[in-house]
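[1] Have a look; sequence and predicted model below, questions after that.
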Amino acid sequence: MYKIRSTTAILLGAFMLALTACKTYQKVPYFRNIPADSSVYSQGRVIPTVSYQALKIKPDDLLGITITTLDNSTAVLTEAVTRPQSGPGGVVSQAGNGFLVSAAGTIELPLLGTLQVSGSTTEQIKTQIQARAITYYKNPVVNVRLMNFKVTVLGEVGRPGTYFVNGEKATLLDALGLAGDLTIYGNRRNVLLLRDADGKQKSIRFDLNNGQALTSPYLYLQQNDVVYVEPGKAKAAANNAARTQTIAIVGSIISVLIVALTRIR
């Protein structure tokens, strides 16, 4: 009778453990509500996502600006004003460390003067510089890029830290990929995005178990965004289990020492 009860208890425990494991697993995969039927595997499926909006330049951003001209007759003028690097077929002028956008939202370019850039995209700034550069250079080619597009990823990820993004188009998933993805303990249902919005911190929550996260207007990141992945309950449980195990080991050692001392006496 005792053996039957013991076997029943073991099977019940195993069943409860399997249910718990299944429930925990459901919190791990991304976008679980996106169907995975046979047609998706063979034909694919279009998933509605938010459209990308070009980044707007802000004060304290750093812009890399390059003006290229093939007109060798302007070499003296270019060298005198913008310290170009000579190359085959022409002269290249480039800001070595970039141009810092002032608190007023402006940059100061040699020869071209002051430009208001805050609130504009790099493409709009390029057009603005092109319009001025054509006065001094023959057929100038202008390139403008954002040099300090960085995001910080903290919490339960493989490699927490601050990462610089190449280009200007990066999503929350890109940032998590740079940081080594979420650990098994990361709470995928409550990923926090912190963003500076006109001097105020704005917080946005993402549920990565749900495909609706792909439609969020905050999916595409902006410069200086912070992503925080909070630990799930499993992390706390693991820490508690480790602590309990340590306490049990220490208790056992103390018990052995007490018994040994008692026998010695």
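    Yes, it's here.

[2] C-alpha only now, for contacts and for neighbours.
    OK.

[3] Could you pull out the buried residues of the longest helix along the chain?
    For the chain, the longest helix by residue count, based on DSSP state H, is helix 233-264. Buried positions in helix 233-264, judged by neighbour count with 16 or more other Cα atoms under 10 Å: residue 235.

[4] Residues touching stretch 154-172, excluding its own?
    Applying Cα atoms under 8 Å, 6 or more residues apart in numbering, the external contacts of stretch 154-172 come out as 52, 54-55, 145-146, 148-153, 175-176, 178-183, 185-187, 219-221, 226-231.

[5] Out of those residues, list just those in helices.
    Those of these lying in helices (DSSP H): 175-176, 178.

[6] For these, pick the one with the most neighbours.
    Among the ones in helices among the contacts of stretch 154-172, residue 175 has the most neighbours (other Cα atoms under 10 Å), with 24 neighbours.

[7] okay, pairing it with this:
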Amino acid sequence: MKKIALSIILLPLLIFQSCTTKKQMLYLQDLDRYTNTTINYASPVIQPNDILKIDVGDLNPIVAAPFNMNTGSTNSQNSVDMMKLTGYLVNPQGTIMMPILNEVKVGGLTPANAEIKIKERLINENYLVNPTVLVRVLNNKFTILGEVNSPGVINFSEESISLLDAIGLAKDLTYSAIRKDIKLIREVDGKRMVYHVDLTTAAWMSNPNFRIRQNDVIVVTPNTLKVNSGGLIKDPLQVLGIAASLTAVILLIVK
């Protein structure tokens, strides 16, 4: 009698648990089909609220000095934070205010193109003869929410990172995450774009739109079991533990 009761209770649970298949869980299942494919990169553009570090150089450092902000030493994290506080904040119109040059329009330009624009102004306005200009965004960050082990706002120092890098920085997806529909939200030219990524295939990896850029938001949706549980069950495997406890109680009652 006990074996029959145990089978009746556990069989539906085991069938339910098996509904989460390997095809729903494993990343990049067709990765071998995309080996040796070309990797495409697209440089992100400068947007409002970016904080820029701009270094102007010349063979004679004295003549270049007036075009640089004094940010002090860069040997510690405190210095990085100080550079953010004293860096060039891009206003909603996409402009910054530089010493002597005054207003410079950089919004919508890549950092490399901003370097060219500033260099041309320095030469054309007869300030410097052969300057060097370095532009870098100091406050690169993305937000990742939902079914990841460490959600939140995460900083990165590169111009862009891969989506897999971003998920790795968030300590991977949870068991309850839907891997076939990761949502990537991005603002482009004043418009909000939403991309959908299926992590079970590698088809998306060559698309430069799916590299994570400044201010991107990643949303990972929970599966049906997690939604229906109202968040009480964080891992479907907990169902089996609860079922085992209920089975033990039922068997004691039957006995």
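    Yep, that arrived. These numbers were taken from a predicted model, which means no experiment stands behind them.

[8] Let me know the TM-score between chain one and chain two.
    Scored against TM-score structural alignment, normalised by the length of the second structure, the superposed chains reach a TM-score of 0.72; 227 aligned residues with a Cα RMSD of 3.8 Å.

[9] The longest helix of the first structure packs against which elements?
    Under the contact criterion of 3 or more Cα pairs under 8 Å, 6 or more residues apart in numbering; DSSP states H and E, helix 233-264 of the first structure touches no helix or strand at all.

[10] Residue 194 of the second structure pairs with which position in the first structure?
    With TM-score structural alignment defining the correspondence, residue 194 of the second structure maps onto residue 203 in the first structure.

[11] Next: residue 157 of the second structure.
    Under TM-score structural alignment, residue 157 of the second structure pairs with residue 166 in the first structure.

[12] what's the answer for residue 104 of the second structure, then?
    Looks like residue 104 of the second structure aligns to residue 115 there (TM-score structural alignment).

[13] My guess is its match contacts residue 107. True?
    Yes. Between residue 115 of the first structure and residue 107 there is a contact at 5.5 Å, judged by Cα atoms under 8 Å.

[14] Name the residue in those two with the higher neighbour count.
    Each of residue 115 of the first structure and residue 107 has its neighbours counted (other Cα under 10 Å); residue 107 has more, 20 against 16.

[15] What separation do you get for the residue nearest the centre of the first structure and residue 151 of the first structure?
    Centroid check for the first structure by Cα atoms, centre = their mean gives residue 175 as the closest residue, at 2.3 Å. When Cα to Cα, to the nearest Å is applied, the distance between residue 175 of the first structure and residue 151 of the first structure equals 7 Å.

[16] ok, average deviation of the strand ranked longest in the first structure from the second structure?
    Longest strand in the first structure by number of residues (criterion: DSSP state E): strand 186-197. Taken over the aligned residues, the distance from strand 186-197 of the first structure to the second structure averages 1.3 Å (mean Cα distance after the TM-score superposition for the first structure).

[17] mind listing what's buried in the helix or strand that comes right after that strand?
    For strand 186-197 of the first structure, the following helix or strand on the C-terminal side (DSSP states H and E) is strand 200-206. By neighbour count on 16+ other Cα under 10 Å, the buried set for strand 200-206 of the first structure is 205-206.

[18] And strand 200-206 of the first structure, what does it pack against?
    Looks like strand 200-206 of the first structure contacts strand 186-197 (3+ Cα pairs under 8 Å, 6+ apart).

[19] And the strands in the first structure, which stretches?
    62-69, 85-87, 90-94, 99-100, 106-109, 113-116, 141-146, 150-155, 161-164, 186-197, 200-206, 226-231.

[20] and these as JSON lines, adding distance to residue 15 of the first structure?
    Output for those, formatted as JSON lines (distance: least, Cα to Cα, whole Å):
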{"stretch": "strand 62-69", "distance to residue 15 of the first structure": "58"}
{"stretch": "strand 85-87", "distance to residue 15 of the first structure": "72"}
{"stretch": "strand 90-94", "distance to residue 15 of the first structure": "67"}
{"stretch": "strand 99-100", "distance to residue 15 of the first structure": "62"}
{"stretch": "strand 106-109", "distance to residue 15 of the first structure": "66"}
{"stretch": "strand 113-116", "distance to residue 15 of the first structure": "67"}
{"stretch": "strand 141-146", "distance to residue 15 of the first structure": "56"}
{"stretch": "strand 150-155", "distance to residue 15 of the first structure": "33"}
{"stretch": "strand 161-164", "distance to residue 15 of the first structure": "41"}
{"stretch": "strand 186-197", "distance to residue 15 of the first structure": "25"}
{"stretch": "strand 200-206", "distance to residue 15 of the first structure": "32"}
{"stretch": "strand 226-231", "distance to residue 15 of the first structure": "26"}
